[in-house]
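K.L.:
sequence unknown, structure follows:
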C-alpha cells in the first residue's frame, strides 16, 4: 500500500504565502502583485523547468519545480483573497479531473496499452470540451475549442492542426505538406518584393504555420526543434568567438567573411567529434 505523502512542507508554503500577502505586515512587493503581473513569471518558470529537464539537471529541476509550485500557490492565494477559489479547490479540481480521465485505473474501463489510454483520454477530453463549448459564448468550433491562446505559437499551431486532423481535415502524408511549404515560400517572396509590411507578416505567419504542420507529420515537436537549434547557435557562436579571440581578434573588428570562416571551423570540429 502506498504511504501517504508528508504534506507539512506544502502547508508551510501556503502559510508563508499568506504571510507575504498579509495586508498589515506582509511584503510590499508581493502585496502589489496581481494575476496579470505574476503571469509572466509563471510562464518563465515553466520554461525553466523544461530547461533543467533538457540539461538533465536534477538538482536544478528540484529548484525549478519549487519555483513553479510557488506560482500556483501565489495565484491561488490571490484568488482566495478575492473570494474566487483556494489552493484546496485547485488541488481538488485536478484530482477530480485525473480520476475522471483515468477510468482504467479508478473505474471499470479496460486499457492495458498506452495507445488505448490515449484514445480513452482524448475521448473524455472531447466530451468535456463539447460540454464546455455548449455553455460558452465563444464563437469557436467545438473541434478547436479549449486550445489556450497563450500557448507558444508553434505549439498552438500543432494543437490546432491535430484537432482538425481528427475530423479528417489533414494531408495524407508529408509530401503535400512540403509542396505547400514551397508554395507559401513563393508567396512570401512575392510579398517581400512587392507587398506591404502587413501582407509580408501575414504570409510569413502562413509559412511558419505550414512548417509546424510538417513537424507534426514528421512526429517532431517544433518547439523542441527550435529550442535545440537555439542551443546549437549559442554553442557555435560562443566557440566562434573563442577562436577569433585566440587569434587576437574581437568580434566588433571582424567582417562577416572572417566570422563565417571561424563559424565553419566550429562546424567542422563538431562533425569531427
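P.N.:
Yep, that arrived. It should be emphasised that the depicted structure is a prediction, and the values quoted were computed from it without experimental measurement.

K.L.:
CA atoms for contacts and neighbours, from now on please.
P.N.:
Noted.

K.L.:
what does the helix or strand where residue 128 lies contact?
P.N.:
Using DSSP states H and E, residue 128 sits in helix 114-134. Under the contact criterion CA atoms under 8 Å, 6 or more residues apart in numbering, helix 114-134 has outside partners 101-102, 104, 111, 142, 145-146.

K.L.:
Next up, a structure to set beside the first:
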C-alpha cells in the first residue's frame, strides 16, 4: 500500500487508504485518532462554506483544493463509520447513486425529459416526500436538518409549510408582518422578550426573501461584502491623513462612507 499512498495519480483509492492509515490505532496520527463525528462536523461545515466562497469569488484555481478538502470530510466520516461497523465509503457512494437514479426518472427511467425545470423541481419534491414517507417521516417539517444555517433552515421550514397551504398569499402580507414584528421589538420589556421578538423578525425576513425569490444567505453575504469594501475605503482615506478610525468622529466616517457609496454607484454606470 506504500506505493499507492505515494502515487500522485492514485485517485480515490489513494485517498481512502491515506485516511485508513491516519486512523490506524497503532501507527496513525494522534490527532486524527482522537476525533469523532461531533468533533469533525464543524470542519465539514467550514469546508462547505469555503467551497461556496471560492465559487462566489470566481477563484477557480482554489476551487479544486476546496472541493478536495470537502471530499476529505466525507472520507473522514465514512472511515469512522466503518470502524464502528455502520457503513463504508462505497455504501455512501452507492446510496447517493441510488438516490440520484430514483430522483431522475426522466434521465435514467422511462419518463419524458420534455418538461420545464419548474416541473422537474415539483417532481423532485414529490419523490423526496415519498422517500420521507418510507422513513416514517410523516410530518411536513420532518427531515429539515437542525444543523443548517439558521436562515437557510427557516426558508426550508417555510417552503415545507407552504407546500401544504400554510403560507402568506403574497409578499405584501409578509411585509406587513415584518412591520408588526419590528413594533413588537420596540415594545419588548426585557432582554428575554427582545431575544424572542428579534428571532421572530428574522424568521419573517427569511420568509420575505422566499417570497421575493432571494437567497437570504447570499444576500447577507453580499451586504457584508459591501460593508467591508466601504469601511476599508474609510480606513484608506483616514490613513492617507495619518489617522485611524478611532482617531476620527462618527460624522467624519459617515461622510467618507457616503463618498465610498457614491464612487461605487459611479463605477456601476
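P.N.:
Alright, I've got the coordinates. This is a predicted model, so every value here is computed, not measured.

K.L.:
rewinding a little: which one of the contacts of helix 114-134 of the first structure sits closest to residue 82 of the first structure?
P.N.:
residue 146 (25.2 Å; CA to CA).

K.L.:
count of neighbours near that closest one?
P.N.:
Using other CA atoms under 10 Å as the criterion, residue 146 of the first structure is surrounded by 16 other residues.

K.L.:
Please list all residues in contact with it.
P.N.:
Contact analysis of residue 146 of the first structure by CA under 8 Å, 6+ apart lists residue 129.

K.L.:
Tell me the counterpart of it in the second structure.
P.N.:
Aligned by TM-score structural alignment, residue 146 of the first structure pairs with residue 143 of the second structure.

K.L.:
any idea how far its match is from residue 22 of the second structure?
P.N.:
Residue 143 of the second structure sits 33 Å away from residue 22 of the second structure, going by CA to CA, to the nearest Å.

K.L.:
Got a ChimeraX select line for the buried ones in the contacts of helix 114-134 of the first structure?
P.N.:
Of the contacts of helix 114-134 of the first structure, the buried ones go into a single ChimeraX selection, burial set by 16 or more other CA atoms under 10 Å:
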select :101,102,104,111,142,145,146
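
K.L.:
In CSV, list the contacts of helix 114-134 of the first structure along with distance to residue 34 of the first structure.
P.N.:
Formatted as CSV, the contacts of helix 114-134 of the first structure follow (distance: CA to CA, whole Å):
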residue, distance to residue 34 of the first structure
101, 32
102, 35
104, 40
111, 43
142, 31
145, 27
146, 24
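
K.L.:
Quickly name whichever of the contacts of helix 114-134 of the first structure is closest to residue 32 of the first structure.
P.N.:
Nearest to residue 32 of the first structure among these, with distances taken as CA to CA, is residue 146, at 30.7 Å.

K.L.:
Where does that closest one sit: helix, strand or coil?
P.N.:
coil (DSSP: H, G, I helix; E, B strand; the rest coil).

K.L.:
for the one 4 residues further on, same thing?
P.N.:
Of the three states, residue 150 of the first structure takes coil according to three-state DSSP.

K.L.:
Would you map the strands across the stretch 1-150 of the second structure?
P.N.:
Applying DSSP state E, counting those that start in this stretch to the stretch 1-150 of the second structure gives no strands.

K.L.:
tally of neighbours for the residue in the first structure that residue 41 of the second structure lines up against?
P.N.:
Superposed on the first structure with TM-score structural alignment, residue 41 of the second structure falls opposite residue 39. As a burial measure, residue 39 of the first structure scores 14 neighbours (other CA under 10 Å).

K.L.:
And residue 88 of the first structure, by the same measure?
P.N.:
10.

K.L.:
which one in the second structure is aligned with it?
P.N.:
Counting by TM-score structural alignment, residue 88 of the first structure lines up with residue 90 in the second structure.

K.L.:
Tell me how far that match lies from residue 13 of the second structure.
P.N.:
Distance of residue 90 of the second structure to residue 13 of the second structure, given as CA to CA: 11 Å.

K.L.:
Figure out the helix or strand that residue 198 of the second structure lives in.
P.N.:
helix 191-211.

K.L.:
State the span of the first structure onto which that helix is aligned.
P.N.:
Per TM-score structural alignment, the counterpart of helix 191-211 of the second structure in the first structure is residues 197-217.

K.L.:
Show me the contact partners of the matching stretch.
P.N.:
Defining contact as CA under 8 Å, 6+ apart, one finds that stretch 197-217 of the first structure is touched by 154, 157-158, 161, 173-174, 177-178, 180-181, 184-185, 187-188, 191-192, 221-222.

K.L.:
rerun at 6 Å
P.N.:
Outside stretch 197-217 of the first structure, the residues within contact range by CA atoms under 6 Å, 6 or more residues apart in numbering are 174, 177, 184, 188, 191-192, 222.

K.L.:
That concludes my questions; thank you for your assistance.
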